[in-house]
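Peer 1: kindly generate the corresponding structure for this input.
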Amino acid sequence: MLQIIAKDIRQQRLHRQRRGGELQKLHQTLSSLQLKSRHHCEQVDYYRHYITSCLDHLTTDSKSTNKKAAEKKKKLPALSYSAARLQEKGVLLEIQDLPPTQFRNVVFDIVPGPERGSFTVKARFLGVEMEEFLLQYQDLLQLQYEGVAVMKMFDKAKINVNLLIFLLNKKFFKK
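Peer 2: As a prediction, this is how the structure comes out:
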């Protein structure tokens, strides 16, 4: 027993050195992880700034000398489409619990939202406003990237994501 204790006392210095080395490696790993974390945060900030600048670039008018074109764009703040028209374009696939013969009585108003890249979609049935839906352009692009072809709006209407993006690009964003 005494020999084991003596051996343990003699090897205490080696154990301390090993623990010190392991502790030093852990500190190096921690500092490199913090550095990498900072780098990733900077990258996220950079990409957020890039996305907002792209959306700003899409939505702002270029400095054109044609005043009529600028006035026309200012006069066109909202779009109104009947459900039948959207179905003809392929944007609207179906509305739950509503026969296609009633689609002419449903009107969708698409208005630019409070933030750049957002839209407010209002649904009216026979002139009575029914529901409102906040649509983020970035969310549509994410759905398109993920390969989602159909999304639900108002929990009742099925919308073709690609054709809705095409419609928004055509009507709201500069060419």
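Peer 1: CA only for contacts and neighbour counts going forward, please
Peer 2: Will do.
Peer 1: centre of the chain to the longest helix belonging to the chain, how far?
Peer 2: Using DSSP state H, we find that the single longest helix of the chain is helix 12-59. Centroid separation for helix 12-59 versus its chain: 25 Å, with CA atoms, centre = their mean, to the nearest Å.
Peer 1: which residues touch the next helix or strand along the chain from that helix?
Peer 2: On the C-terminal side of helix 12-59, the nearest following helix or strand under DSSP states H and E is helix 67-75. Applying CA atoms under 8 Å, 6 or more residues apart in numbering, the contact partners of helix 67-75 are 61, 64.
Peer 1: got the buried residues for helix 67-75?
Peer 2: By 16 or more other CA atoms under 10 Å, helix 67-75 has no buried positions at all.
Peer 1: one more, so I can put them side by side:
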Amino acid sequence: MKKYSADTQSNLMNDRELIKANVKTLIANGTLESEDDLVKLICEEIRENNRLRKARKLEIEQLRLTRERLINKRKYYEEQRVFYERYIADCLAKQSIDDKQAKAKPTKGASFRLKSRKEKKVVKYSADQLIKKGILLSLDGDEVKNTKHLKFVIKPLLVNGQWSIEAFYLGVSVFTTKLILQELLQKQYENVSVIKLDDKAKVNVNLLIHLLNKKFHTAL
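Peer 2: Sure thing, here's the model as predicted:
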């Protein structure tokens, strides 16, 4: 047990007597009913401090998580800004090329180049290739269960940011659906990672957007 000096013991005794006197004063004026009330008040104060400490700790953790979410959202919007800037620049570049070709006098060579350019817009993949890329996740329906002879053809529509995607099994069309970039980006924003094409093919939204961006929206 720790030993105190005579002066310290004297001070402790004085403090004790002072506390007793103050407690008697509080009891006399009706603030306290008994000495036990003071102990109860001290216990309540300790519990309240513990509660406030836990509440502050929880609030700090919530603020930290909010900060992380805001940082991630800022990163997402920055990526979307870059994507849209590149998309708009690419559309303008393609429009400029189309305008120049429309104004130019048609020649045999120019006609061939224009035809070749349009043909390059069509993208073809086998189901196995899309599965390997992580884009195609699963298939429903008896006509599309066997991926060996299943092919997908993606081609842009007249409206920028829209494509048709058609699936062929042994050369026979089994389904056709339309892809709209704005809708895909909205799904991505809503954290929807998987969608179904024509209720048959489950695809990864992020990787599908990446493929469309890479094949159709990069600079020529």
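Peer 1: work out the TM-score between the chains.
Peer 2: Overlay of the two chains. TM-score (TM-score structural alignment, normalised by the length of the first structure): 0.59; 119 aligned residues with a CA RMSD of 2.9 Å.
Peer 1: which helices and strands sit right next to the longest helix of the first structure?
Peer 2: Applying 3 or more CA pairs under 8 Å, 6 or more residues apart in numbering; DSSP states H and E, one finds that helix 12-59 of the first structure contacts no other helix or strand.
Peer 1: did I read that right, Lys54 of the second structure in a strand?
Peer 2: No. Lys54 of the second structure sits outside any strand when classified using DSSP: H, G, I helix; E, B strand; the rest coil, being helix.
Peer 1: which non-adjacent residue is nearest the residue mapped onto Asp90 of the second structure from the first structure?
Peer 2: Under the alignment defined by TM-score structural alignment, Asp90 of the second structure corresponds to Leu58 in the first structure. Leaving aside its chain neighbours, Leu58 of the first structure sits nearest to Phe173 (5.3 Å; criterion: CA to CA, 6 or more residues apart in numbering).
Peer 1: where in the first structure does the helix or strand that contains Lys202 of the second structure fall?
Peer 2: Element membership for Lys202 of the second structure (DSSP H and E) is strand 201-204. With TM-score structural alignment applied, strand 201-204 of the second structure matches the range 157-160 in the first structure.
Peer 1: how close does that stretch sit to the second structure?
Peer 2: Compared with the second structure after the fit, stretch 157-160 of the first structure shows a mean deviation of 0.3 Å (mean CA distance after the TM-score superposition for the first structure).
Peer 1: are we agreed that Ile154 of the second structure is in a helix?
Peer 2: No. According to three-state DSSP, Ile154 of the second structure belongs to no helix; its state is strand.
Peer 1: what residues are up against the residue in the first structure that it lines up against?
Peer 2: Using TM-score structural alignment, the equivalent of Ile154 of the second structure in the first structure is Ile110. Contact partners of Ile110 of the first structure, counting by CA under 8 Å, 6+ apart, are 78-80, 119-122.
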